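Student: Give the three-dimensional model of this entry:
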Amino acid sequence: MRVFDIRGVLIALFVFCGALNANVFFYNDDKILSDKVILRLNEIATELHDKTGIYVGAGVFNSLDYQSNLQAKFDLLHIKSPYAFIMIVKNEKKVEIFADKNTSKLFDKDAILSPFPESGTILPILASKNGKDIFNAAIMNGYADLSEQIAKSKNIELISAIGNANKNTLNIFRFFVYSSIVLVFALMIYKKRVKR
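Tutor: As a prediction, this is how the structure comes out:
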């Protein structure tokens, strides 16, 4: 008869209980989000949660699954305060950020969900017809923006932060495009005046 080592049983029990209490930061229907993106965002989520106690999560769902709206779908997740949560429902083409009263003061929801590329970090990507990976890119940008705004409001630096590299690159590109357009118009006006 085999005798169990009590230390091994206690360690296994501790690990099992830890797994039950661990935060699930990301909900991912049918693996819409890649494992690589979830792994990267999990670093940010864990660091932010450890430093602030605020749960910041995200979910990409195929559909509302007979729920009447996004709020009803969110309520099924039973997330406790303090929290912020980005939800995208693929088939209904809906996006929302949920947050408790105190956490909602730590970030600019309207800016994150803006349809304009210069401020919005989710909708401009989802509206893009290009690219097969729009959900990964939208969640990555939106989640990074949300987390970094919350960290900044709490005067905390996130070591795992992605930063505004994508946004800065887009702004530089936009500057060159608009400058080129202005330059073309200026040259056209100049040529018309020279001909006179």
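
Student: CA only for contacts and neighbour counts going forward, please
Tutor: Will do.

Student: gap between the most centrally placed residue in the chain and Leu41?
Tutor: When Cα atoms, centre = their mean is applied to the chain, the residue found nearest the centroid is Tyr143 (1.8 Å). Between Tyr143 and Leu41 the distance, using Cα to Cα, to the nearest Å, works out to 8 Å.

Student: got a list of what the closest residue to Leu123 other than its chain neighbours touches?
Tutor: Leaving out its chain neighbours, the residue that sits closest to Leu123 by Cα to Cα, 6 or more residues apart in numbering is Pro115, at 5.2 Å. Pro115 is in contact with 122-124, counting by Cα atoms under 8 Å, 6 or more residues apart in numbering.

Student: Second input sequence below; structure requested for side-by-side comparison:
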Amino acid sequence: MKFLSRGLYALVLTIFFQTSLTAEYLYKDEVIFNPAFNAEVNKLGSELYEKTGIAVRLVMLKELPHGTNIVQYEQELLKNFSTPTILLTFSEMDSKVDILAYPTSLYEYFDKKQILSPISSPVQAFVIALLNFDFSDMTSGGTILPLLAGKAKKGEVLGKYSASMFNGYADIAEQIANSKGVVLENAVGSANQNSILAVKVLFYGFIVYGIFLYTKRRLYARRQRLEEK
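Tutor: Model prediction:
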């Protein structure tokens, strides 16, 4: 009986330890509460850590603590980790998303500005720059904010949150893997993103063409008025 008790005790400890390990990459979830989402994040995060030694942890908050901004919250949270860690943090009520890495040398492995860009494609960035007559910042390729900004029907908001945050999480993980020269078996891949990009290129191409025709028509009308004078 003592042997069985010890064996059962060891089994419980093993299961608890393994559960703790597989839960650490979705570090905090106060929003989604979806086992499938949890499993996907932890599967990708675990593989990335095994192959690169870098932990990417997702934090899903209902709301930031009173009087604390998102960067301050992340800085405090980072004190809990001894390994190289990147935090991707989302606060629903504050409508905030941020990425913070420690040590700061980790930023060389991924493009934070691109991931957090509110603009999803180069074509969209060009159209916006053209409309504003400002080409100083053409950053695009955002994998989180464009999805978060999209409208969702009643009952689909959590799906929007999980899709956008996993998309960003996967983007960080895959960029790190590429920088380190490793292949992630659980990577999302770029096939779906390429299909979306093709549709957006076509859509915004029509917009650019429409702007071109409108500008051409205005210039022609202006020239006609000058000639009549």
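
Student: Alignment lookup: the residue nearest to Leu123 of structure 1 to structure 2.
Tutor: Applying TM-score structural alignment, one finds that Pro115 of structure 1 aligns to Pro118 in structure 2.

Student: element containing its match, please.
Tutor: In this structure, Pro118 of structure 2 sits in neither a helix nor a strand according to DSSP states H and E.

Student: on that earlier part again, in what helix or strand does the residue nearest to the centre of structure 1 lie?
Tutor: helix 134-153.

Student: rewinding a little: my guess is the residue nearest to the centre of structure 1 meets Ala84, correct?
Tutor: No: under the criterion of Cα atoms under 8 Å, Tyr143 of structure 1 makes no contact with Ala84, lying 9.8 Å away.

Student: Give me the common contacts of these two.
Tutor: Both Tyr143 of structure 1 and Ala84 are contacted by Gly57, under the criterion Cα under 8 Å, 6+ apart.

Student: In structure 2, which residue range corresponds to the helix holding Tyr143 of structure 1?
Tutor: Matched against structure 2 by TM-score structural alignment, helix 134-153 of structure 1 falls on residues 160-179.

Student: Tell me how far Leu146 of structure 1 lies from Phe135 of structure 1.
Tutor: Here the criterion is Cα to Cα. By it, Leu146 of structure 1 lies 16 Å from Phe135 of structure 1.

Student: Look at the two and report which has more neighbours.
Tutor: It is Leu146, of Leu146 of structure 1 and Phe135, that has more neighbours when counted by other Cα atoms under 10 Å, with 23 against 19.

Student: which SS state does the residue nearest to Ser114 of structure 1 when sequence neighbours are not counted fall under?
Tutor: Closest residue in space to Ser114 of structure 1, ignoring its immediate chain neighbours: Gly120 at 4.2 Å, by Cα to Cα, 6+ apart. At Gly120 of structure 1 the chain is in coil, as set by DSSP: H, G, I helix; E, B strand; the rest coil.
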